[in-house]
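A.B. asks: Provided below are the primary sequence and the corresponding predicted coordinates.
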Amino acid sequence: MNIAFLADPLSSFKIYKDSTFAMMREAARRGHAVYAFEQRDMVLEEGAVTAEVRRIHLTGEPDAWYRADAPEIVALSVFDAIIERKDPPFDMEYVYGTYLLELAERQGARVFNRPGAIRDHNEKLTIGQFSGYTSPTLVSSNPARLRAFHDKHGDVIFKPLDGMGGAGIFRVKADGMNLGSVIESLTDNGRHSIMAQKFIPAITQGDKRVLVIGGKPVPFTLARIPQGNEVRGNLAAGGLGVAMPITEREREIAEAIGPILAARGLLLVGLDVIGEYLTEVNVTSPTCFQEIADQTGFDVAAMFIDAVEQQVSKAN
């Protein structure tokens, strides 16, 4: 197969932990041709969506880890699969990219995850569709409603709806210290909606990343454990990643939600689970492949490329 990865600049990859690199490596190992391009390389002209792509060859070296052929401009529909792996922020430029990919789909491209499905599943708000698995949650821009939620639950996490890597997350305990400042800052004085969730004490055991591929959970999760006085387990915020076998509750959540999301075109999903509760549904570029593989021996990238191959075979 010819597989194209829409990703951030290859020069930014930290290949010892990058999940997109793990996907590329597995695809190349199987003999698939691997191509790469960035969102800015896509063009819509005279109704056709093309991109300037480069075929890349993995060298096995830790630094100069790839070499690239000369760029070529091709229709995205010529590829057997396009893997959407651009990291957030999920801003309007990202949205425009999903529109271009959606047009490419109409011209025959196969994109995983489907761009329309990515656009329709905000990584914070999607949990509202599965409220039976969530802790008490409020989404609002109204300071009075947010204050009332804190009054009711006492210990609350506040976070923006478009954040990533733990950015902008605040915990306000029962004493309400800095509550007004946090609400004013995150909502921009009531102009932007934010999320408030009842604090889950089980965060001390980790914010678990449950990967779901083709509707099926990976049998190991990565617990991202906060360090020191930090409340955030995100690896980008200094959390310690510890791979663990999936728990019964995590499997229950994944098996209930995974097939629904897969049917909507989300081949790869990263569920965030703290204790008994679903807290986020990550659909843009879920990670943790290599951490799980390194610590358990389970090859997540192989499971993912299996799923891509099955989808392509089914479409042919």
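C.D. replies: Right, received. Where do you want to start?
A.B. asks: When you work out contacts or count neighbours from here on, use the C-alpha atoms and nothing else.
C.D. replies: Fine.
A.B. asks: can you give me the helices in the stretch 101-250 of the chain?
C.D. replies: Counting by DSSP state H, counting those that start in this stretch, the stretch 101-250 of the chain has these helices, from start to end: 115-120, 143-153, 179-187, 248-263.
A.B. asks: Start from the N-terminal end of the stretch 201-316 of the chain and give the strands.
C.D. replies: Along the stretch 201-316 of the chain, the segments classed as strands by DSSP state E, counting those that start in this stretch run 207-213, 216-217, 220-225, 240-245, 268-274, 277-282.
A.B. asks: Can I get those in TSV including distance to Met42 and mean neighbour count?
C.D. replies: Below are these laid out as TSV (distance: least, Cα to Cα, whole Å; neighbours: other Cα atoms under 10 Å):
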stretch	distance to Met42	mean neighbour count
strand 207-213	27	27
strand 216-217	32	22
strand 220-225	34	26
strand 240-245	35	18
strand 268-274	23	26
strand 277-282	24	22
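A.B. asks: Mind checking the ones you listed for the one nearest to Val74?
C.D. replies: Closest approach to Val74 among these (Cα to Cα): strand 268-274, 25.9 Å.
A.B. asks: Against that first model, consider the following:
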Amino acid sequence: MNLLFVADPLDHFKIYKDTTFSMMREAQRRGHRIATCLPQDLQWKSGDVVKATVRRITLTGDKHAWYTEDLVETRALKDFDAVLMRKDPPFDAEYIYATHLLEQAEREGATVINRPRSLRDHPEKLAVMEFPQFTTPTLVTRSPEAVKDFHAEHGDIILKPLDGMGGMGIFRVREDGLNLGSITETLNKGGAQTLMVQRFVPEIAQGDKRVLVIGGEPVPFSLARIPQGSEVRGNLAAGGKGVAQPLTDEDWTIARAIGPVLAARGLLLIGLDVIGGSLTEINVTSPTCFQEITEQTGFDVPAMFVDALERQLQG
């Protein structure tokens, strides 16, 4: 197969933990050919199809010079067997524009994973609204008054921006309400932006678990991202410690309920964030943790992903 990865610059990859790299490595191991491009390389012109300037690469196995560039060419996206959208957030206007270009490529015959329309339709924090039976009490609002009322009801809360990533912009406000007004003003920009508020889940001390679901099937191990020191955030980017562990009964229940629903919408890979038994986010843009789970448990997550990709393309 010829695979095109739409991703961040290759020179920015941290290959010792990068999930996109692990996908590429497994695909090449099976004899598939790899090409990459950036979102800004995508273009469309009337009377033509969506094309991109792509780099054909070969992985070397050297952790320093980890790839060689074999060819740079302009190709139609429909000429690839699959186009994998693996651009990291932010989920901003340029990301959305890229999904529109990718959706046009779909209309021209390309197979895009995850499906562009579904990427747009499932913003990672708001996607939990569809599954309220699994969430901690949650509020989505611009209203400072609504935030105050939510705090009065639940006491210990978490506030976060809808466009944050890696734990950026997350605040905890306890029962004393210290700085609640200032934090709200900071996050909602004086009422101009929507924010999310959730009741604090004390099980965060045992980790914010990333539960991966591939082709509607849960990976049997999660990566619990455990906050360190006085930090409330478990995100690896915020210094959390990643510990792989078997899925709990609650994890299985959540993953088996949500996974097939979203897989049917063209989301081959999703990452559910679960604290205790509460779903807090649904990651669809570029879910990670493949390498950490594989290295700690021996369960080959990249192989499970490429298996699912091959089945989809052959089916």
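C.D. replies: That came through, no problem. Keep in mind that this is a model prediction, so the values were computed, not measured.
A.B. asks: Would you format the strands of the stretch 201-316 of structure 1 as CSV with distance to Thr59 of structure 1 included?
C.D. replies: As requested, the strands of the stretch 201-316 of structure 1 are arranged in CSV below (distance: least, Cα to Cα, whole Å):
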stretch, distance to Thr59 of structure 1
strand 207-213, 28
strand 216-217, 31
strand 220-225, 28
strand 240-245, 28
strand 268-274, 27
strand 277-282, 31
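A.B. asks: I figured Ala28 of structure 1 hits Val34, correct?
C.D. replies: Yes. Distance between Ala28 of structure 1 and Val34: 6.5 Å, which falls inside the contact criterion (Cα atoms under 8 Å).
A.B. asks: okay, these two: which has more neighbours?
C.D. replies: For Ala28 of structure 1 versus Val34, the count of surrounding residues by other Cα atoms under 10 Å is larger for Val34: 20 against 17.
A.B. asks: Without its sequence neighbours, what residue ends up closest to that one?
C.D. replies: Among residues not flanking Val34 of structure 1 along the chain, Ile3 sits closest, at 5.2 Å (Cα to Cα, 6 or more residues apart in numbering).
A.B. asks: how far apart are the helix or strand Leu4 of structure 2 falls within and its match in structure 1?
C.D. replies: With the criterion set as DSSP states H and E, the secondary-structure element containing Leu4 of structure 2 is strand 2-6. Overlaying structure 1 shows strand 2-6 of structure 2 at a mean distance of 0.5 Å from the equivalent residues (mean Cα distance after the TM-score superposition for structure 1).
A.B. asks: which residues does Ile169 of structure 1 contact?
C.D. replies: If a contact means Cα atoms under 8 Å, 6 or more residues apart in numbering, then Ile169 of structure 1 has 157-160, 232 as its contacts.
A.B. asks: which one of those sits closest to Ala315 of structure 1?
C.D. replies: Pro160 (38.0 Å).
A.B. asks: Measure how buried the closest one is and give me the count.
C.D. replies: Other residues lying near Pro160 of structure 1 total 20 when counted by other Cα under 10 Å.
A.B. asks: how far away is the residue nearest to it when sequence neighbours are not counted from Gly214 of structure 1?
C.D. replies: Distance criterion Cα to Cα, 6+ apart; nearest residue to Pro160 of structure 1, sequence neighbours excluded, is Ile194 at 4.8 Å. Ile194 of structure 1 sits at a distance of 30 Å from Gly214 of structure 1 (criterion: Cα to Cα, to the nearest Å).
A.B. asks: and what of Met23 of structure 1?
C.D. replies: Relative to Gly214 of structure 1, and taking Cα to Cα, Met23 of structure 1 is found at 15 Å.
A.B. asks: Cool, thanks, talk later.
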